[in-house]
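> What would the 3D arrangement of this be:
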Amino acid sequence: MEADVSRGDYIDPKAGKALFADFAARWLESRIVDPSTKVRYEYIYRLHVAPAFDRRQVKSILPSHIQAWISDLNERYGPSTIKTSFLVLQGVLELAIADEAIKKNPARSPVVQMPKHNGEELIAWADERVHAVIHAHPDFFRLIPAIAASCGLRQGELFGLALEDVDFDEELVRVRRQIKKLGADHVYALPKNDRERVVPLPQWAAEAIRRHVKVHPLLACSLP
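The predicted model follows:
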């Protein structure tokens, strides 16, 4: 113990007896992220992390416990859920280190391995299928899949698109916002990674937008 003190590595044994739940509450509260990300962290923690670790003392959590937990998640959930769950767990344990409750993060042990998921090959739809999907929508909503197919926008970006974001002269679309679900509400937020971007606007998509606004003039007034 004296050697640890002299090296500055001494950890009060009582500190390690603190419950994982105590550090988790502080970690979640301290996150500086957009509201929807914070909601997801809290959701993931409540459903996937808390049941396994909440009642454990942080000093009692071993790499083997974490690996067994990851294996169990892998049998029931997809890569995104596992990745976010592990991010939350690792972050809470890093806070425990920063607060000098434990010396090492068991989640960073070489014993702990995340499952490898081979992404499926993406196959572009044929033009016939794209047009079939577009025309399967009611006329008022037909522009949404048309822009999705032509500009590659994500769903939230499509719902957040305004007519003012379309530059017909330069033939481009400025992706400035997206709509995110925040609890029971929907809010405007910056696009993914908090970065605006510009995407090309094909001529046929530009013509589709012009026709749509001409047929539905109130649409231009109702957009944000």
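> going forward, measure contacts and count neighbours with C-alpha atoms only.
OK.
> Was I right to think Ile102 contacts Ser60?
No: Ile102 is not in contact with Ser60 according to C-alpha atoms under 8 Å; the separation is 9.8 Å.
> which of these two has more neighbours?
Neighbours of Ile102 and Ser60, each counted by other C-alpha atoms under 10 Å, are more numerous for Ile102; the result is 24 against 15.
> Specify the local secondary structure of that one.
coil (DSSP: H, G, I helix; E, B strand; the rest coil).
> State the distance from it to Leu93.
For Ile102, the distance to Leu93 (C-alpha to C-alpha, to the nearest Å) stands at 8 Å.
> and what of Ala132?
From Ala132 to Leu93 the distance is 50 Å (C-alpha to C-alpha).
> Of the two, which one has the most company?
Leu93 (25 against 11).
> State the distance from the residue nearest to the more buried one when sequence neighbours are not counted to Ala189.
Of all residues not flanking Leu93 in the chain, Asn105 sits nearest, at 5.9 Å (C-alpha to C-alpha, 6 or more residues apart in numbering). As judged by C-alpha to C-alpha, Asn105 and Ala189 stand 34 Å apart.
> Just give the nearest non-adjacent residue to Glu196, would you?
Nearest to Glu196 is Arg176, by C-alpha to C-alpha, 6+ apart, at 5.0 Å.
> typo on my end, Leu223
What sits nearest to Leu223 in space, not counting adjacent residues and going by C-alpha to C-alpha, 6+ apart, is Ala162, at 5.4 Å.
> Same check on Val133?
The nearest residue in space to Val133 (C-alpha to C-alpha, 6+ apart) is Pro145, at 7.5 Å.
> One more, please, to line up against the first structure:
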Amino acid sequence: MGHIQDRWYKEVPDPERTPKKIRVPTVLHGKGMRYKVRYIDPDGQERSKSYPDKKLKDARAFLAKVETDKLTGDYIDPEAGKTTLREYCDNWLKGQSQDESSQRTMRSKLEKQVYPCLGARSLSTIGAATIRDWLSWMNGKNISESHKSQVFNLLSAVLSAAADEKKIRTNPCKTKGVKKPVPDKRKITPWTEGRLRKMQLALPSRQFVVIPLGSGLGLRQGEILGLSPDDIDRHQMTVHVDRQLAYVGNRPLFKLPKGRKTRTVPISRGLLEVIDDYLEAHPPVTITLPWGKTTGDPVSVRLLIVNDAGGVDPGDAFHRRHWLPTFTRAGLTYVPGNDGMHALRHFYASTLLAQGVTIKELADYLGHTDPGFTLRTYTHLLPSSHEQARRAVDSVFKPRRPEKVVSGPGTA
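Modelled structure (predicted):
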């Protein structure tokens, strides 16, 4: 049990009434804090906290709370919260994915959107009001709601870890008084086949196969640029999606697909013919790059797509040099947020759903870990089951009369 020391007074034997004791001033009387709460923390270390004169009640309340928190497991070391957010984040990042591009992305978000307001603050001083002020600061910047949501989730993950480690009592991002940024919600509008064909015809010959790979296999940009003809199993008529081409800064490397999730995707005969025709004109080029990180072991892959110099383009360079100019050549207007290479995956998803492929199967083909995410993304593209429901009921209650043709809007 802890105790409270009165630094201004001490008890000594009463010379006139043994064994009674009397209080007498110490040499510290009237100097500094009067009361010092002393206690042993759960790690066996002696701790203390001082209070001024006339604050004995506060000192007793503090000691009672410390002892209660020790019993319930809620004890927080007062010194732990003195670590700055930046210092804690540096340590926290060591326990996250060590993928270089992931680390770079997280550090960039912290440096640009978190540290300017909160980096120098100690953890114990970051409360709900501080988080609201930070959100207000972000609202004054040219930052999309989706990006603000990502940054908020990153900071919340950091503070949840701090709470788990008893650096702070609770995560202020999760209090009722803090409103979490809501990402922009927009329904995906898949390309028409006509738009897809125009883009395919307008792409340079060397990059022509990008369109069928994205729209026919549902590959992400890095997966398209990292695909090899050796990934195609012609016996099983499948494609093994085992790698992507990625960049850390301007340094290219091969690594596992997003989420470190490899997958197998069925390939159609028609698409295989398109790839074979492309290979006749543009044989694969062997590219050797490090695996997993810029200092990783070198891996050689025969790539389908390379640039005119026989090398590889970063994703942003491919977008700038090849993708954007194709819209102009095709006579199309580029729509930001809708016309990136991800539009090819959306086209693939809409095509498969229209043909009755299940959400679970589509999630597997797209490399989504959670089919629920696939459903939330593409639910508005699911074909109506009304006619199937009518046919199912008609199989029990078979209609006897000919079907009537109902005239109305749109009929002639």
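> Superposing both, give me the TM-score.
Overlay of the two chains. TM-score (TM-score structural alignment, normalised by the length of structure 1): 0.88; 223 aligned residues with a C-alpha RMSD of 2.2 Å.
> Find residues that contact each of Ile102 and Leu93 of structure 1.
Applying C-alpha atoms under 8 Å, 6 or more residues apart in numbering, one finds that Ile102 of structure 1 and Leu93 are jointly contacted by Val58.
> I'd say the residue nearest to Glu196 of structure 1 and Leu190 touch.
Yes: judged on C-alpha under 8 Å, Arg176 of structure 1 makes contact with Leu190 at a distance of 6.4 Å.
> ranges for the strands of structure 1?
Ranges of strands in structure 1, per DSSP state E, are 166-167, 172-175, 178-182, 185-189, 197-200.
> Find the one among these with the highest mean neighbour count.
strand 172-175 (a mean of 20; mean count of other C-alpha atoms under 10 Å).
> what's the spacing between that one and its chain's center?
23 Å (C-alpha atoms, centre = their mean, to the nearest Å).
> Now do that strand: which elements does it pack against?
Counting contacts by 3 or more C-alpha pairs under 8 Å, 6 or more residues apart in numbering; DSSP states H and E, strand 172-175 of structure 1 packs against strand 166-167, strand 197-200.
> Swap in 6 Å and give it another go.
Where contact means 3 or more C-alpha pairs under 6 Å, 6 or more residues apart in numbering; DSSP states H and E, strand 172-175 of structure 1 is packed against strand 197-200.
> Give me the neighbour count for Arg104 of structure 2.
Arg104 of structure 2 has 13 nearby residues by other C-alpha under 10 Å.
> what residue of structure 1 matches up with it?
When structure 1 is aligned by TM-score structural alignment, Arg104 of structure 2 is paired with Val39.
> So which residues of structure 1 form helices?
2-7, 20-30, 35-44, 50-53, 63-76, 79-98, 127-136, 143-151, 155-159, 203-215, 218-222 (DSSP state H).
> Which one, of the ones you listed, ends up nearest to Met114 of structure 1?
helix 63-76 (7.1 Å; C-alpha to C-alpha).
> buried residues in that closest one?
Pro63, Ile66, Gln67, Trp69, Ile70, Leu73, Asn74 (16 or more other C-alpha atoms under 10 Å).
> cool, stretch 63-77 of structure 2 as well?
Quick answer for stretch 63-77 of structure 2 (16+ other C-alpha under 10 Å): Leu63, Val66, Glu67, Tyr75, Ile76, Asp77.
> nearest to Arg234 of structure 2, of the residues you listed?
Using C-alpha to C-alpha, the buried residues of stretch 63-77 of structure 2 come closest to Arg234 of structure 2 at Ile76, 60.9 Å.
> Contacts only, for the aligned partner of that closest one in structure 1.
Using TM-score structural alignment, the partner of Ile76 of structure 2 in structure 1 is Ile11. If you count contacts by C-alpha atoms under 6 Å, 6 or more residues apart in numbering, Ile11 of structure 1 has none.
> Spatially central residue in structure 1, please.
Thr37 (6.1 Å; C-alpha atoms, centre = their mean).
> Quick one: neighbours of whatever residue of structure 2 lines up with Glu207 of structure 1, just the number.
In structure 2, Glu207 of structure 1 lines up with Glu273, judged by TM-score structural alignment. Glu273 of structure 2 has 11 neighbours, counted by other C-alpha under 10 Å.
> Please apply the same query to Arg38 of structure 2.
17.
> Return the distance of it relative to Asp74 of structure 2.
For Arg38 of structure 2 relative to Asp74 of structure 2 (C-alpha to C-alpha), the value is 18 Å.
> what's the answer for Leu201 of structure 2, then?
From Leu201 of structure 2 to Asp74 of structure 2 the distance is 65 Å (C-alpha to C-alpha).
> distance of the equivalent of Gly152 of structure 1 over in structure 2 from Leu362 of structure 2?
Aligned against structure 2 by TM-score structural alignment, Gly152 of structure 1 finds its counterpart in Gly218. Gly218 of structure 2 sits 9 Å away from Leu362 of structure 2, going by C-alpha to C-alpha.
> One more: Leu63 of structure 2?
Counting by C-alpha to C-alpha, the gap from Leu63 of structure 2 to Leu362 of structure 2 is 59 Å.
> I'd say Lys59 of structure 1 and Gly16 touch.
Yes: Lys59 of structure 1 is in contact with Gly16 according to C-alpha atoms under 6 Å; the separation is 4.8 Å.
> Those two: who's more crowded?
Lys59 (22 against 19).
> Tell me the counterpart of that one in structure 2.
By TM-score structural alignment, Lys59 of structure 1 lines up with Ser124.
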